[in-house]
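> structure of the sequence below:
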Amino acid sequence: MMNLAHEIIFEILSRLPIESVLRCRSVCKLWYNLGYDSYFIHLHQSKSMKQPPRLVFDRFKENSDIASNLVMVNREEGDYKFREIPLMGFNSDELQVGRRFEIVGSCNGFLCLTFGINFSPSCLYNPITREVMMLPQTDVALRGIPLLNYGFGFDSFHNKYKVVGVFKTFGEILTVGESRWRKLEFPRTVIENDDPRSRSLFLDGIIFWFIEGYEYEILALDIESEKFWTINCPPPKENNYRGNLIEIDGSLAIIDYEYVRPSESKFRSMDVWLVKGSKTIGFSFSVTTYDMSGLHYATARGEVLVMAKLDRDTFLLACELDEGIHINRCSIFLYSPVKQYLSVLGIWESDLQTHWMVPTLKSLMAAIDT
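Okay, here's the model as predicted:
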């Protein structure tokens, strides 16, 4: 193979999954330099975009010598593999023992992470290359005012990444690479981050949030123009309550939950609303109802939250556990309502924020310079 032209070797290796590329870098000096060759990195990323994205989430460990691990989900030979990726590249001040963190968002293979007491957006992180880029603190957060929500996205017109910090009645936005945050007036108040429905979602240049006190409206921010608008949603069915926003097959989706009785945590069914369209042409909503009654015994100790849909009929679910002081412990499992298949994965000590991403070898600095 070494007799082939470098362009042909790069074309072959660029079709491999990211894990295989990393292993191939141990073969020889030429292949080791793949991680630094801008032509190969761009070629591999262009082909990776055609492959299924990976699911990544955080896993906090009490009394650990690191703040947490990341967990990446791969599907291999029809089965799901959960691979832990330790946080690396931080100094001792940035990554302290027992210091909680959250994933704010994911975009183009980069994660936006928060650390510290007020959870101000702290850094961008590439979990493949372990490259870290620290972000400046917001002036408001430095005064001790806590952030209530976040957003992270990519402005494809200007080739710039932007991070949003949301306070009670306003927000701030940072164009990554600049030194100061700019004020961003929010027309509506979004849900605070201690609510399972609070997570933001970035899709096709738009960041979405649920609006505080309104189950039927979503606030949308165009990351390029930095303009807002709202999406009116159909109400949940009778006896259902509105859940959270997730991404399903590249589309925005709303999850509604139905329990046997409000006083019980026995999961009966759920509605998945897929949102299609745009601000220009309008939005349409289609709903699929799933029978979740097979989860009765698995969810006896808490309410269920749908974290992601992994394939045509398999969901990643989190069941919050009521164990006194362990308020952030949850049981994680896979469930197929079609096949009535259940696989318990274990107990996570985390609020569990899941995000889809396409792993990349691209440098954070190179991305921001463009």
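> drop to CA atoms for contacts and neighbour counts, all remaining ones
OK.
> what's the neighbour count on residue 204?
For residue 204, the count of nearby residues is 15 (other CA atoms under 10 Å).
> same deal with residue 190?
27.
> give the contact list for it.
149, 198, 209, 210, 211, 212, 219 (CA atoms under 8 Å, 6 or more residues apart in numbering).
> which of those tops the neighbour count?
residue 210 (27 neighbours).
> show me which of the contacts of residue 190 is closest to residue 249.
Using CA to CA, residue 209 comes nearest to residue 249 of the contacts of residue 190, at 18.8 Å.
> would residue 255 count as being in a helix?
No. Under the criterion used here (DSSP: H, G, I helix; E, B strand; the rest coil), residue 255 is strand, not part of a helix.
> what's the first helix or strand after the strand ranked longest in the chain?
Longest strand in the chain by number of residues, with DSSP state E as the criterion: strand 267-278. Proceeding C-terminally, strand 267-278 gives way to strand 282-291 as the next helix or strand, assigned by DSSP states H and E.
> now do that next one: everything it contacts.
By CA under 8 Å, 6+ apart, strand 282-291 touches 231, 233-234, 268-277, 337.
> could you save the residues you listed as a markdown table and add columns showing distance to residue 189 and neighbour count?
Compiled in a markdown table, the contacts of strand 282-291 are given as follows (distance: CA to CA, whole Å; neighbours: other CA atoms under 10 Å):
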| residue | distance to residue 189 | neighbour count |
| --- | --- | --- |
| 231 | 14 | 17 |
| 233 | 17 | 16 |
| 234 | 20 | 13 |
| 268 | 31 | 18 |
| 269 | 30 | 19 |
| 270 | 27 | 23 |
| 271 | 25 | 23 |
| 272 | 25 | 20 |
| 273 | 23 | 22 |
| 274 | 24 | 19 |
| 275 | 22 | 19 |
| 276 | 24 | 14 |
| 277 | 24 | 12 |
| 337 | 35 | 17 |
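> want to put them side by side, so please do this one too:
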Amino acid sequence: MAEAAPPPLHRGLPDEIAIWEILVRLPPKSLLRCRAVCHAWRRATTARDFLLAHYARQPALPLIYGLGRDIESLDIIPFDHRAGVATADDRLLSVARIGGPYVRPCISCDGLQGLYIGVDQLSIVNPATRQCARLPGFTVTDTHRPVGMYPHSLSGEYRILLAPRDPDDSHQLYTLGSNQPPRPIDIDGRVVDELSPFTPLLFHHSLHWCLDNMTTVFDTTAESFQEVLAPDGADQFMMDEIYGGALFEVDGMLGMSSLNAEFTSVGIWSMHNYESKVWAFKYRVELPLAELTMQFGKFKPYGWGVPSSWDGDVTMLLQFGDWLLQLDMDGKVVASLHRHKGLFPTQHLLKQTLVQHSFFPTLEGYVVNASPFI
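Predicted coordinates:
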């Protein structure tokens, strides 16, 4: 006699829909809680094909970091600017807190964060899985510094690009999980002092930096540099300052934004045809700077970004005093969030992932759900 089929995971709801239409769309924390419902859900949601599909559906949200008051710590906060988020405070929910002296962000990619903990200790962290490991040999006084991280499409490896301090030195590549030291690559490119103050955007298998009225591009497949001219009219904006330009992705296109010198408007361009590397001006957003300053305090130009929302809309994130403001393309305040001092926006992105990376256990000091996590 044939065995009876097991009951569905949810009465009246086919397993295929429950797993591949509902669970696969949940944020990581909610999905982890659902694994406790039954063995079948745990088994299905820990399979690699499910985890990859789950990761693909996660939004890439701009990161905000919060410095702890009573202890030395750093909160990793993806700013959820999507429509439908319940309250303003729900937009600033921390996904992890890292403890240690002088914690600061360095590089990020695919849900992974590179953080300096202490004076010279570079660590790789996955906030969603609470995995952390140290990268030996990386110090702030080295001749090379990390300026970007990316998945290498041909090998599947995660690599870190290191730029030299001396223009006569070569760039280097370090493979996560490798027991080999960084290998030099014979290419011409920017030195660390030019690249490290900026956050690169990974787009079309290339790292992009916006600086000096140029877009510097590192092709992660060919592992070579090229320069792309800034958009026409960009000279009216501050493309050469540390807070002057931002690159972002919207509707599958590369976007660029920049403040003008008076902080009263933002120019936004997009590259409709990436292969041609031609920019098109989209719009200028007028900022009611005097009105916002009177209501919220002094504008902090180093803490701003132009993220792309999950549904393709574009919103701006600006810091005024102790307030974090979300503005739409009409310059109107969508949300105002009052937080303690030490909260600062960045141009890093976090797309959370529960995918298990094989390199983690091979690294020094590998831990799960232990210090430096608080």
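> three-state assignment of residue 32 of the first structure?
Quick answer, by three-state DSSP: residue 32 of the first structure is helix.
> what's the closest non-adjacent residue to it?
Closest residue to residue 32 of the first structure apart from its sequence neighbours, by CA to CA, 6 or more residues apart in numbering: residue 25 at 4.0 Å.
> which position in the second structure aligns with that neighbour?
Residue pairing (TM-score structural alignment): residue 25 of the first structure is matched to residue 35 of the second structure.
> hang on, isn't its match packed against residue 41?
Yes. Counting by CA atoms under 8 Å, residue 35 of the second structure touches residue 41, with 5.6 Å between them.
> packing partners for the longest strand of the first structure?
strand 251-259, strand 282-291 (3 or more CA pairs under 8 Å, 6 or more residues apart in numbering; DSSP states H and E).
> looking at those, which is nearest to residue 317 of the first structure?
Residue 317 of the first structure lies closest to strand 251-259 among those, at 11.9 Å (CA to CA).
> how far apart are the closest one and its match in the second structure?
On superposition with the second structure, the mean distance recorded for strand 251-259 of the first structure (mean CA distance after the TM-score superposition for the first structure) is 2.5 Å.
> in strands only, show me the contacts of residue 190 of the first structure.
Under the assignment DSSP E, the contacts of residue 190 of the first structure contribute 149, 209, 210, 211, 219 to strands.
> quick one: which of the contacts of strand 282-291 of the first structure is nearest residue 295 of the first structure?
Using CA to CA, these come closest to residue 295 of the first structure at residue 268, 8.0 Å.
> not counting sequence-adjacent ones, nearest residue to that closest one?
Nearest to residue 268 of the first structure is residue 293, by CA to CA, 6+ apart, at 4.6 Å.
> that neighbour maps to what in the second structure?
Match for residue 293 of the first structure (TM-score structural alignment): residue 287.
> need the contact list for the most centrally placed residue in the first structure.
With distances taken as CA atoms, centre = their mean, residue 355 lies nearest the centre of the first structure, 2.0 Å away. Residue 355 of the first structure makes contact with 55, 56, 57, 105, 106 under the criterion CA under 8 Å, 6+ apart.
> off-centre distance for whatever helix or strand it lives in?
Assigned by DSSP H and E, residue 355 of the first structure falls within strand 354-357. On the basis of CA atoms, centre = their mean, to the nearest Å, strand 354-357 of the first structure sits 4 Å off its chain's mean C-alpha point.
> average offset between that strand and the second structure?
On superposition with the second structure, the mean distance recorded for strand 354-357 of the first structure (mean CA distance after the TM-score superposition for the first structure) is 3.2 Å.
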